[in-house]
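**Q** Any chance you can model this:
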Amino acid sequence: MSTHTDSTYKETISHGELAFPIKLYHTILKKKQHDLYLHWHAEMEIIYIAHGFGTFQIDNAPLDVCEGDILFIKKGALHSGTGSTLGCECYTLVFNLSFLQNQTFDVVESTYLMPLSKEVLMFPLRISPDDLGYAAILDCIKNMILLFETKPCAFELIVKGNLLSLFGLLFQNNHIITLKQPPLINKKLTAIKAVIAYIHEHYDQKISIKTLASISGYSDYHFIRFFQDETGMKCTDYMNHVRLSKAHHLLQQSDKSITEIAFDCGYENLSYFCKKYKNHYGMTPASSRRHS
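**A** Modelled structure (predicted):
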């Protein structure tokens, strides 16, 4: 699942079509590569871990996942993911809750869908194989995966029905969480979003820790630990990841020389860029271009 983001690191790609705004992604997260790197969007996600192990960073908390886990990522959550040594195969459904809502304001809308949309009721973060109703919940997800892969007649109708059935199972098995009061504004999350927005806008320039610390409101010393605690990555590693992702895109989509691309992505030393690129992608920039 490739990630395209704006200056606030909000994902800008559309998921599905206007008339059917839901999409399935199949991703294999690899060791030491944040293939699903830090981003957020207005849609929610359901992620099924089909094989392997990995670690997701969701808002300000790391979450180790294993085969069989089902994650529910709420709208607006800043998240990323990486695989373990064995890798992590994921199926992800991305959609807006409005896809299921209607204008009649019936009991389904007023009792279940509207409170979920307003976040008065919250989805669980994770459902694991030992949890109540897991088998039936997983069946709904596997049915939707198969429907997207085969696209039989009326698959859109059946997908929507499966999604509603899935929500019903979450309610039946007491996995939906009732909030006693609205969630507080997460100041740390706001600071992290501001920092990554700056990195995204200025990746082609020299970025100092002092500048990023100032944006976050922390001292230089505390910022380094703050960033790693909140994202699961060192700040320098994250900046390299953003720059290398931009470079990878340019290698595939432009005729610029490797030297030009290195400088355009904030690397002043070509040898250092090539070394970092090979460590990240397992091949040199030149080999990567030949394989595009």
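**Q** going forward, measure contacts and count neighbours with C-alpha atoms only.
**A** Will do.
**Q** Okay, helices next: where are they in the stretch 1-150 of the chain?
**A** Secondary structure of the stretch 1-150 of the chain (DSSP state H, counting those that start in this stretch): helices at 107-108, 114-117, 134-150.
**Q** Please list all residues in contact with the nearest residue to Thr178 once chain neighbours are set aside.
**A** Nearest residue to Thr178, sequence neighbours excluded (Cα to Cα, 6 or more residues apart in numbering): Leu121, at 4.7 Å. By Cα atoms under 8 Å, 6 or more residues apart in numbering, Leu121 lies in contact with Pro115, Ile176, Ile177, Thr178, Leu179.
**Q** coming back round to it: same list (the helices of the stretch 1-150 of the chain) but as TSV, adding mean neighbour count and distance to Lys246.
**A** What follows is the helices of the stretch 1-150 of the chain, written out as TSV (neighbours: other Cα atoms under 10 Å; distance: least, Cα to Cα, whole Å):
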stretch	mean neighbour count	distance to Lys246
helix 107-108	12	44
helix 114-117	17	34
helix 134-150	17	30
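**Q** for the ones you listed, which one sits closest to Phe223?
**A** When the helices of the stretch 1-150 of the chain are compared by Cα to Cα, helix 114-117 sits nearest Phe223, at 33.9 Å.
**Q** Next, the structure of the following sequence, for comparison with the previous one:
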Amino acid sequence: MLNFCKIVRQEVRDLDKSPMLREEMDMPDPLFPMKIHRNRFGKSGQTTFPNHWHAHLEFIHVMEGEARFTCNAEQYDAKPGDIFVFNSTDLHYGITLSENVFYYAIIIDPVLLHSRTVDAVETKYIAPIASSRLRFANKVSDDPLVRESLTSLIEEFFGEAFGYELAVKSWIYRLLTALLRHHVAVQFSHEEYSSRLRKLERIDPVLRHIEEHYSRKLSVEELAAVAKMSRYHFGRTFKELTDRSVTDYINFVRVNRSEFDLRHSDKTITEIALTHGFHDVYYFSRLFKSYKGVPPTALRKTN
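**A** Next up, the predicted model:
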């Protein structure tokens, strides 16, 4: 038991010492490291957030409209009432599927959850969650306790009544209890999590590079150089983390950006294709249909 406690303490210290985690500690109140964003989007086809990952736990509660969230290459359609959980190091991306989309995003730094002492709660539950060795299912539907916990948490947070921090933290623990009992997806060893974290740190600049330069030709060699990896090792690592080849991922970004212009601009389909990196409009049309299920001409007509 003593050795196990030492391991848990070391994992917590490792999390606290990571420079990457400190850089992402963008919280309004450092003494109460959590925040809630109200997110509203008026148009269909808008990117709600680019593909990214972070060290925090994030919960999304969809209130209005429809959207699609991609997490570690798995796609989930979202409607009012749906709840999404993005674990630490989950790669996630969002796009609206309708007008007037509104959701809450609750972001919690794992530091908020830790106990002062290494007790049973810390060792059995909080340390594995904080170190992302224990991971929750990304989509939760029709769970009254999870919904009640999130709704009450949000009300307490924005109400700011005396003692609201205590109430919010209690609802977070109740939320985690419901997730632990019914929505655990996988458990990683400490070594598996550490390996994934190292790989994501190498790939993260590549994801940003693609978002900024997707409209021009991007070679695997160029992206491997950004990651400072060999071409072979980069290709394998990228596929492992995103479940897509490099070419497939770039096309995925291009098609999503093209969809927004098809819905909300007066550009011709040829102009849109060229703007977003496609030099053959027929290839663009075939590829767009393979990703979206309809050709760009049909999507343009519906808008």
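**Q** still on that earlier bit, can I get the helices of the stretch 1-150 of structure 1 in TSV with distance to Ala286 of structure 1?
**A** Compiled in TSV, the helices of the stretch 1-150 of structure 1 are given as follows (distance: least, Cα to Cα, whole Å):
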stretch	distance to Ala286 of structure 1
helix 107-108	56
helix 114-117	47
helix 134-150	34
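**Q** wait, which of those helices is closest to Gln253 of structure 1?
**A** helix 134-150 (27.9 Å).
**Q** quick check, distance from that closest one to the centre of its chain.
**A** 21 Å (Cα atoms, centre = their mean, to the nearest Å).
**Q** Point out the other helices and strands that that helix packs with.
**A** Contacts defined by 3 or more Cα pairs under 8 Å, 6 or more residues apart in numbering; DSSP states H and E place helix 134-150 of structure 1 against helix 155-172.
**Q** Any idea which of the helices of the stretch 1-150 of structure 1 gets closest to Ala19 of structure 1?
**A** Of all these, helix 134-150 sits nearest to Ala19 of structure 1, with 15.3 Å by Cα to Cα.
**Q** What angle do helix 155-172 and the closest one make with each other?
**A** For helix 134-150 of structure 1 against helix 155-172, the angle by axes from the mean of the first three to the mean of the last three Cα atoms, to 10 degrees is 160 degrees.
**Q** nearest to Ile49 of structure 1, of the helices of the stretch 1-150 of structure 1?
**A** Between the helices of the stretch 1-150 of structure 1, helix 134-150 lies closest to Ile49 of structure 1; by Cα to Cα that is 10.7 Å.
**Q** Please identify which helix or strand holds Val8 of structure 2.
**A** helix 2-17 (DSSP states H and E).
**Q** so what does that helix touch, helix or strand wise?
**A** helix 127-130.
**Q** residue range for the helix it packs on in structure 1?
**A** Using TM-score structural alignment, helix 127-130 of structure 2 lines up with residues 114-117 of structure 1.
**Q** which residues touch the matching stretch?
**A** Applying Cα under 8 Å, 6+ apart, the contact partners of stretch 114-117 of structure 1 are Leu97, Ser98, Gln101, Leu121, Met122, Phe123.
**Q** Could you give me the PyMOL selection string for whichever of the residues you listed are buried?
**A** Buried residues among these (16 or more other Cα atoms under 10 Å), as a PyMOL selection:
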select buried, resi 97+101+121+122+123
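**Q** From the contacts of stretch 114-117 of structure 1, pick the one nearest Ala154 of structure 1.
**A** Looking across the contacts of stretch 114-117 of structure 1 and measuring by Cα to Cα, the closest to Ala154 of structure 1 is Gln101, at 19.2 Å.
**Q** ok, the closest one touching Leu113?
**A** Yes. The pair Gln101 of structure 1 / Leu113 is scored as a contact, 6.7 Å apart, by Cα atoms under 8 Å.
**Q** quick one: the longest helix anywhere in structure 2 to helix 2-17, angle?
**A** In terms of residue count, the longest helix belonging to structure 2 (DSSP state H) is helix 190-213. Inter-element angle recorded for helix 190-213 of structure 2 and helix 2-17: 20 degrees (by the same axes, to 10 degrees).
**Q** buried residues in helix 190-213 of structure 2?
**A** Under the neighbour-count criterion of 16+ other Cα under 10 Å, helix 190-213 of structure 2 has Tyr193, Leu197, Lys199, Leu200, Arg202, Ile203, Asp204, Val206, Leu207, Ile210 buried.
**Q** so which of those residues comes closest to Leu179 of structure 2?
**A** For those, the nearest to Leu179 of structure 2 is Tyr193 (19.8 Å; Cα to Cα).
**Q** show me what contacts the closest one?
**A** Contact analysis of Tyr193 of structure 2 by Cα under 8 Å, 6+ apart lists Ser131, Ser132, Arg133.
**Q** can you pick the most crowded of the residues you listed?
**A** Most neighbours among these, by other Cα atoms under 10 Å: Ser132, with 27 neighbours.
**Q** distance of it from Val111 of structure 2?
**A** According to Cα to Cα, to the nearest Å, Ser132 of structure 2 and Val111 of structure 2 sit 13 Å apart.
**Q** Could you do Val62 of structure 2 as well?
**A** On the measure of Cα to Cα, Val62 of structure 2 and Val111 of structure 2 end up 26 Å apart.
**Q** With Ser219 of structure 2 instead?
**A** Ser219 of structure 2 is 40 Å from Val111 of structure 2, where distance means Cα to Cα.
**Q** got it, and Ile95 of structure 2?
**A** Separation of Ile95 of structure 2 from Val111 of structure 2 (Cα to Cα): 30 Å.
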